[in-house]
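# Need a 3D model of the sequence below.
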Amino acid sequence: MLGPVEVRTLAEKLNIRPTKRLGQNFVIDGGTVRKIVRVAGVTPEDVVIEIGPGLGSLTLALLAEVARVVAVEIDPVLAAQLPVTVAERAPEHADRLSVLAADALRIGPEDLPVLPTALVANLPYNVSVPVVLHMLECLPSLRSGLVMVQAEVADRLAAPPGSKIYGVPSVKAAWYAEVRRAGPVGRNVFWPAPNVDSGLVSLVRRDPPATSATREQVFAVVDAAFAQRRKTLRAALASWAGTASAAETALTKAGINPSERGEQLSVLDFARIAEHGPSR
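Now for the predicted structure:
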């Protein structure tokens, strides 16, 4: 494990100064790392994709528990150092690690040495939602995930319909998976300590709603509904449908009250609306 002293020493050796631009906050608490691995529920058969491994605290803990870890790191200095750190601290598991120096938002299954079955990561705060959605979309092999994100983002991802914080991330994540909050994480387990608390989010893959509409068509409805979330669906979906009258027709055919607002609808409701949209 990498504790506070080891993390700072390694960062100094590499002349690494954590940047807000890359959302870098390194975990320095072994207890937190072990908790993430435990709550993730990974097995010795799992292939884990870890986004933003940083200096390798979580990587080291994962390597002892799973068949393989594919670590995707955008910082070339950190990507080059990670295999060295693993070889020094866990040589018996070094052959389980693959490192990809890349932007996680730009990779697909063709870029990976093996298809992962689980996503486990301390995600950079600035891209956490796009990364989660991209991983779920481009890697259908993923059956589960546990990610550490900003507490507010964790709440939004796991929010149910009817909640004030239910929105685009909530609906889109629900298209792919059952999403729930899996515990809080304090600020002092990181270096540097962020200005906000963090939270764990559990993702369990499920089939998308049974619908004749495509994912792109459903997500277009979701985006339109929450672009003006204070408006009724009849008004909010007017641009999507062409006119407010056309939006009302689509909503009525879908069995949705046109005076409802987007935060009241489930992902299945949005799918039903998409089935009656202008492109159908």
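# make it CA atoms for all contacts and neighbour counts henceforth
Noted.
# Pretty sure E45 sits against A64.
No - the criterion here is CA atoms under 8 Å, and E45 misses it with A64 at 11.8 Å.
# if you count what's nearby, which of these two comes out ahead?
The neighbour comparison of E45 against A64 (other CA atoms under 10 Å) goes to A64, with 17 against 11.
# which residues in the stretch 151-280 of the chain form strands?
Listed in chain order, the strands of the stretch 151-280 of the chain (DSSP state E, counting those that start in this stretch) span 177-185, 190-191, 198-205.
# Now the second one, please; I'll put the structures next to each other:
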Amino acid sequence: MSEAPTGTPQSDPGAASALLGPADVRRLAAELDVRPTKKLGQNFVHDPNTVRKIVAAANLRPDDVVLEVGPGLGSLTLALLPACADLVAVEIDPVLAARLPTTAAERAPSLAANLSVVTADAMRVTAAQLPHAPTALVANLPYNVAVPVVLHLLAELPSLRTGLVMVQSEVADRMAAGPGSKVYGVPSVKLAWYADARRAGPVGRSVFWPVPNVDSALVGFTRRDAPLSDVPREVLFPLVDAAFAQRRKTLRAALSGWAGSAAEAERRLVAAGVDPSARGEQLSVADFVRIAEVPARH
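Below you'll find the model as predicted:
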């Protein structure tokens, strides 16, 4: 069971942190002999104005417990500390995880006690591993695992109320897309099952080290107050996967394997009020829920 937050709302304007600039990021990396790797999707933000904008866009409350995934050298961490009651950072790299509390103590001594660092893989981290129950996710996510990480955390941490994540621009489009969009697909539907998502602005390439060869963007989300249905994700998500596995196929054909036959797929689609000749990209998450709610014929 998670403990209650130990930090206090930071309304005192004097409670601030010295943010990292480009020279600071390179110095820290050299000190730790850290070379950003593509495998871990590491691109460190070195622009103080960017992390300030991210924190402002997150609309945090003073009593929020923020979860940061992949804090790296601490650029965003230092900007988040004055804006919340407690900050839990999950870092997979043990070298970076070990250095982060020292960086916080050096640059935000009055707030450093509000930082907890957990050395873990965000794809597998559990609520039991975290010292507090997070209410907001704010993170510069590794691009190669951004969507799975967000979906895992929403499933594992029911306390998460809001989120603002920086991801590859094309991924941001897919996460926030609605039915009918060319980029609407599995990530769009699965995220919509948990939350209302929106694009929250672009991020320039030059604010990262090393400079990525793709554009970045922010995606914000707010968890739904109540679930759309009693249908569990273990039932709904395989249906969504099947619907988009072959985008050119009609739902009658695409769902034949999922339902057991094309005829059974058609029966369940009709019962849910969905046109069997439609395609997955035309359906909202509520449409998928209605299909999943139709009992299978035994």
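# Overlay them and tell me the TM-score.
Here the TM-score for the pair of chains, by TM-score structural alignment, normalised by the length of the first structure, is 0.98; 280 aligned residues with a CA RMSD of 1.1 Å.
# hang on, the earlier thing: got the strands of the stretch 151-280 of the first structure as CSV, with distance to L142 of the first structure and mean neighbour count columns?
Formatted as CSV, these follow (distance: least, CA to CA, whole Å; neighbours: other CA atoms under 10 Å):
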stretch, distance to L142 of the first structure, mean neighbour count
strand 177-185, 10, 18
strand 190-191, 27, 17
strand 198-205, 7, 22
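# between these, which gets nearest to S141 of the first structure?
Nearest to S141 of the first structure among these is strand 198-205 (9.4 Å), distances taken as CA to CA.
# between that closest one and strand 177-185, how many degrees?
160 degrees (axes from the mean of the first three to the mean of the last three CA atoms, to 10 degrees).
# tell me which strands and helices strand 198-205 of the first structure is in contact with?
strand 144-150, helix 151-158, strand 177-185 (3 or more CA pairs under 8 Å, 6 or more residues apart in numbering; DSSP states H and E).
# So for the second one, what gets flagged as buried?
Taking 16 or more other CA atoms under 10 Å as the neighbour-count basis, helix 151-158 of the first structure is seen to contain the buried residues A151, V153, A154, D155, R156, L157, A158.
# Under the alignment, what does the second one map to in the second structure?
Meaning V153 of the first structure. With TM-score structural alignment as the criterion, V153 of the first structure lines up with V171 in the second structure.
# Spit out the contact partners of that match.
The neighbours of V171 of the second structure, taking CA atoms under 8 Å, 6 or more residues apart in numbering as the test, are V147.
# try A193 of the first structure
With CA under 8 Å, 6+ apart, A193 of the first structure has these contacts: N25, R187.
# Give me the contacts around stretch 88-96 of the second structure.
32, 65-73, 77, 97, 115-122, 130-132, 134.
# Okay, and which of those residues map to strands?
Using DSSP state E, V65, V66, L67, E68, V69, L115, S116, V117, V118, T119 are the members of the contacts of stretch 88-96 of the second structure that sit in strands.
# Export the strands of the stretch 151-280 of the first structure to a markdown table and append columns for distance to K20 of the first structure.
What follows is the strands of the stretch 151-280 of the first structure, written out as a markdown table (distance: least, CA to CA, whole Å):
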| stretch | distance to K20 of the first structure |
| --- | --- |
| strand 177-185 | 19 |
| strand 190-191 | 12 |
| strand 198-205 | 16 |
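# in stretch 112-124 of the second structure, what counts as buried?
A112, A113, N114, L115, S116, V117, V118, T119, A120, A122, M123.
# Out of the helices and strands packed on strand 198-205 of the first structure, flag the one nearest T243 of the first structure.
It's helix 151-158; of these, that one is closest to T243 of the first structure (CA to CA) at 30.1 Å.
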